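Asks: Sharing a sequence plus its predicted fold:
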Amino acid sequence: MTIMPNSMEGRDMAYQMHPNVNLRKYEKSGGLVIESGDGIYVFDSHGKRYIEGMAGLWSVALGFGEKRLAEVAKAQMEKLPYYHTFSYKTHGPSIDLAEMLIKIAPVPMSKVHFTSSGSEANDLAVKMVWYRSNALGKKDKKKIISRIKGYHGVTIASGSLTGLPRNHESFDLPLDRMLHTSCPSYVHFGLEGENEADFTKRILQDLEDLILKEGPDTIAAFWGEPVIGAGGVLVPPDGYWAGVQEILKKYDILLVADEVICGFGRTGKMFACETLGIAPDVLVVSKQISSSYMPLSAILMNDRFYQPIADESDRIGVFGHGYTASGHPVATAVGLENLKIIEERDLVGNVARLEAQFLAGLEELAKHPLSHSSRGIGLLGALEIKPFADGKAGDAAAAVSAACEEEGLIVRNIAEAICFCPPMIITAEQIDDMFGAVRRALDKVQAARA
């Protein structure tokens, strides 16, 4: 007879397969079990409190325990717990949320299609790019360009867009239609003696050279996060996005902006496209659209993108795509209420007002002997850690991240950086508390290596 583990941690190790871990290591070590949340804080199964410095996965804008979202979810569950948007049917919450998204979009948009995750949304957007090319009779215009270190999800198509080796290795990705151009991170890819302006000019030339090499008539779209998130919070240099858009316009290439992390206030404006002067054909959003209280994502598209797709569906007889949960009534009701709260409480303004303090705090931490540099925008930032001379890549950032957790702060280590994306409800005092925990963690790691 098998004796089942009694603790929550033991049961998790026994039964659940986790994403983004070393599975064999997890079988031995287990993980942190989070039991509850309140505001910017979460509590583990032993009652320890943590500042959630990553808003979960870049996503819990309103913090944890927002009763209005729970009440809306309950009311919608009781009224209409589920209905679909297939076959000429719909329901009120999806209609209302689509209308709101069109109204607040950073550039004129025509239609909204709902999905349940950022990966799913980017995957569908890829399919629609190909569908549109076929509608226009451009059978060879199917290739898509994204960036090294960019992150767009983990489905077969969105994982191919992603420019991170860990999401490709042993999965037979990327697909051969997916191309990757230079990453716009001067701190990581600037050449010795190259200033930021020259770096920008060089990587823009890399993009144009790739288009010309492959043939402009074969390139359908360019995919990019306004600020690269899961690649390590990489803020593009001045002039980068203006240059990208000039090149895409020159060669009639669509622009898809992935605001899954940046959207709904994270950069101090409702959308990062506004912050950075980007006018996309397609806008992909998720995460903060519902503060991740419900799985929800959306694709916003302009008329230039939508009309050929509509024509093709008319020619064929149907747009042959759909998900069971597309526009789920509970998810869209929660998303609508979430966006109302963001507006009512001026949380976008809160981000803008706290940005200077947040970035200054990161800059101060960058003076620590273990630190290399800092970067950020709005309430999205990273502290680059100096690699250990006797360690493997990423060991130093992992050690600091683990020490932060000991100090009651959850961050995320990516390559040589620890990253921050706190809930947008955070206060000035709580930012100081968060960075105080980082300072203690840095000192602890330094002392352990002395």
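Replies: Good, I have the coordinates. Residues are numbered from 1 along each chain as shown.

Asks: Could you use CA atoms for every contact and neighbour count after this?
Replies: Fine.

Asks: chain center to stretch 295-308, what's the gap?
Replies: 18 Å (Cα atoms, centre = their mean, to the nearest Å).

Asks: same deal with stretch 36-51?
Replies: Its chain's C-alpha centre and that of stretch 36-51 lie 23 Å apart, by Cα atoms, centre = their mean.

Asks: just stretch 7-22 next, same as before
Replies: 24 Å.

Asks: And for that stretch, what's in contact with it?
Replies: With contact meaning Cα atoms under 8 Å, 6 or more residues apart in numbering, stretch 7-22 is reached by 4-5, 23, 26-28, 30-33, 45.

Asks: also this one, for the comparison:
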Amino acid sequence: MRNFEHAAVWEADRDHFIHPYADFANFKAEGSQIITEANGVHILDSTGRKYLDGIAGLWCVNVGHGREEIANAVSSQIMKMQYYNPFGHSTNVPAAILARELASLTPGTLNHVFYSTGGSTANDAAIRIVHYYFNQLGKPNKKKIISRIDGYHGATYVAANLTGIHATKIGFDAIGRDLIHHVSAADTYRGGDGRSDEEYCDFLVDEFERRILQLGPDNVAAFIAEPIMGAGGVLVAPQGYHSRMHQICKKYDMLYIADEVVTAFGRLGEWFSSEALFGHVPDILILAKGITSGYIPLGATILSDAVHDVISQPQCVDGVFTMGFTYSGHPVACAAALETIDIMKRENMLDHVRNVGPHLQAYAKKLLRHEIVGDVRGSHLMLGIDLVSNRQNKEGFPASSHAADVVFARCKENGVIIRPIGNRIVVSPPLILSKTDCETIVDVLDDAISAATQTLQN
């Protein structure tokens, strides 16, 4: 029966499910691995094989798989009231209480929550709100948004164009070419060019300011950045970078959007990292993923009092704020988020990450013994590894070698799931993992890189 079920699901998936980031060169022949169960830090596939989930689903299953508390909260809310529309002046209990909870946890005056269904839609909403904000202030020319090369902000049309990862754009159209502009990633490994961290930070801040002046300060509305780049390769900026970029934004009457879809809800040992770790309070904060620990889709765009004071004024006689989603503030998703936050508080999860995260970072440094490992970096439970064909010039392997995929395959054989991205490997496990789990991930990577070295160098 298991084999029959596996075959039927495999065929249905191959024939009908269009996957994000599908490799159509081999998808029809290889199909998909079918994940059937998950518990704690482990997942199981349809063959019964068990894996340590080293990527927390996709940066999101922070409190671990199979939490009955969240299942019960979701079930209870469904039986009580699964949905009613949030338009106009109608609300529901979980959405209202979660908004208050988020306002109490976020720094500064980030007190106003606009709900969506994920990070992409939360970022799209942020850009639309930014434009509306400056229109309300009588500054309709302030429209341009500055993002960063290698930044990732989503897959909807605007968010995909905010994203600065070149490989995500091949074959797709770009929109808003005059609207969205990119500056350098804060990549201390590949971008420093022999500068000290202080000098490199000066370079990046100066580049940003020069770009604003080039575009015209009266035309530039906002800057968007992840505190630590996720899909771009776990890129950690030099110290002081974010606070200085924030200062430049204030100098030119721009809004700072912090995309904390990955870094929020404990991945760096804090509820939110912008102020606690990077020394600034953004004007807009973007949340998703860990807000429900991946149990149900939910996104949030959180606005400061100053931004909300402007957009909450009627734009005309009888005017209303004409943007929103059918599922804004969905009660079931908000119930899942409230229970996720309660679990994190009850289990002192932030303290756990502050204890376990540095162990993962320190233990992973042993991977530098491999000739094809150029850099190992990260913070707490975000880990990035660069694979290189030449350590001296930091040259990566050609795309045809599928360098990180080779390592991924070996890790998978040995029961650990990591994420391959070109010449980079990303690790982002559930926050509940132990130090022993950390060592397991790194030890399996160590073996996989050893096995892959000869293949990649031939």
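Replies: It's in. Quick caveat: nothing in here was measured; it's all calculated off a predicted structure.

Asks: Can you calculate the TM-score here?
Replies: Superposed pair, TM-score by TM-score structural alignment, normalised by the length of the first structure: 0.95. Supporting alignment: 446 aligned residues with a Cα RMSD of 1.8 Å.

Asks: Going along the chain, name the helices of the stretch 1-150 of the second structure.
Replies: For the stretch 1-150 of the second structure, the helices defined by DSSP state H, counting those that start in this stretch cover 2-16, 27-30, 56-59, 68-81, 93-105, 119-136.

Asks: Would you mind putting those helices into JSON lines with distance to G194 of the second structure and mean neighbour count alongside?
Replies: Below are the helices of the stretch 1-150 of the second structure laid out as JSON lines (distance: least, Cα to Cα, whole Å; neighbours: other Cα atoms under 10 Å):
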{"stretch": "helix 2-16", "distance to G194 of the second structure": "48", "mean neighbour count": "13"}
{"stretch": "helix 27-30", "distance to G194 of the second structure": "42", "mean neighbour count": "11"}
{"stretch": "helix 56-59", "distance to G194 of the second structure": "32", "mean neighbour count": "23"}
{"stretch": "helix 68-81", "distance to G194 of the second structure": "49", "mean neighbour count": "15"}
{"stretch": "helix 93-105", "distance to G194 of the second structure": "39", "mean neighbour count": "17"}
{"stretch": "helix 119-136", "distance to G194 of the second structure": "34", "mean neighbour count": "22"}
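
Asks: Compare the ones you listed and report which one is nearest to Y363 of the second structure.
Replies: Closest to Y363 of the second structure of the helices of the stretch 1-150 of the second structure is helix 56-59 (Cα to Cα; 19.3 Å).

Asks: And the contacts of stretch 196-213 of the first structure?
Replies: By Cα under 8 Å, 6+ apart, stretch 196-213 of the first structure touches 181-184, 186, 190-191, 219, 237-240, 243-244, 247.

Asks: Next: stretch 154-171 of the second structure.
Replies: Applying Cα under 8 Å, 6+ apart, the external contacts of stretch 154-171 of the second structure come out as 119-121, 123-124, 147-153, 174-176, 180-182, 232.

Asks: Ends of that stretch, what's the gap?
Replies: 17 Å (Cα to Cα, to the nearest Å).

Asks: Any buried residues in that stretch, and which?
Replies: For stretch 154-171 of the second structure, the neighbour count (16 or more other Cα atoms under 10 Å) marks 154-155, 157-165 as buried.

Asks: what does stretch 416-425 of the first structure give?
Replies: 416-425.

Asks: what about the residue of the second structure most remote from its centre, is that helix, strand or coil?
Replies: In terms of distance from the mean C-alpha position of the second structure, V317 ranks first, at 39.5 Å (Cα atoms, centre = their mean). At V317 of the second structure the chain is in coil, as set by DSSP: H, G, I helix; E, B strand; the rest coil.

Asks: try I212 of the second structure
Replies: When classified by three-state DSSP, I212 of the second structure comes out as helix.

Asks: What count of nearby residues applies to it?
Replies: Counted by other Cα atoms under 10 Å, the residues lying close to I212 of the second structure total 24.

Asks: So it versus V183 of the second structure, what's the distance?
Replies: Distance of I212 of the second structure to V183 of the second structure, given as Cα to Cα: 10 Å.

Asks: now G324 of the second structure
Replies: Separation of G324 of the second structure from V183 of the second structure (Cα to Cα) stands at 30 Å.

Asks: ok, now S400 of the second structure?
Replies: With distances taken as Cα to Cα, S400 of the second structure is found 28 Å from V183 of the second structure.

Asks: can you check V407 of the second structure too?
Replies: Distance of V407 of the second structure to V183 of the second structure, given as Cα to Cα: 31 Å.

Asks: Looking at those two now, which is surrounded by more residues?
Replies: Neighbour count, other Cα under 10 Å: between V407 of the second structure and V183, V407 has more, with 27 against 17.

Asks: My assumption is that that one lies in a helix; please confirm.
Replies: Yes. V407 of the second structure: assigned to a helix according to three-state DSSP.

Asks: and it, what does it touch?
Replies: 420, 445, 448-449, 452.

Asks: Tell me the mean distance between the biggest helix by length in the first structure and the second structure once they are aligned.
Replies: In the first structure, with assignment by DSSP state H, the single longest helix is helix 428-448. Following superposition, helix 428-448 of the first structure is found to deviate from the second structure by 1.8 Å on average (mean Cα distance after the TM-score superposition for the first structure).

Asks: how about F64 of the first structure, what's its partner in the second structure?
Replies: In the second structure, the residue paired with F64 of the first structure is H65, using TM-score structural alignment.

Asks: how near is its match to E11 of the second structure?
Replies: To E11 of the second structure, H65 of the second structure is 26 Å away according to Cα to Cα.

Asks: my read: the match of F64 of the first structure touches H42, true?
Replies: Yes. Between H65 of the second structure and H42 a contact is recorded at 7.4 Å, counting by Cα atoms under 8 Å.

Asks: so G66 of the second structure makes contact with H42?
Replies: No. The pair G66 of the second structure / H42 is not scored as a contact, 9.7 Å apart, by Cα under 8 Å.

Asks: neighbour count winner among those two?
Replies: H42 (21 against 17).
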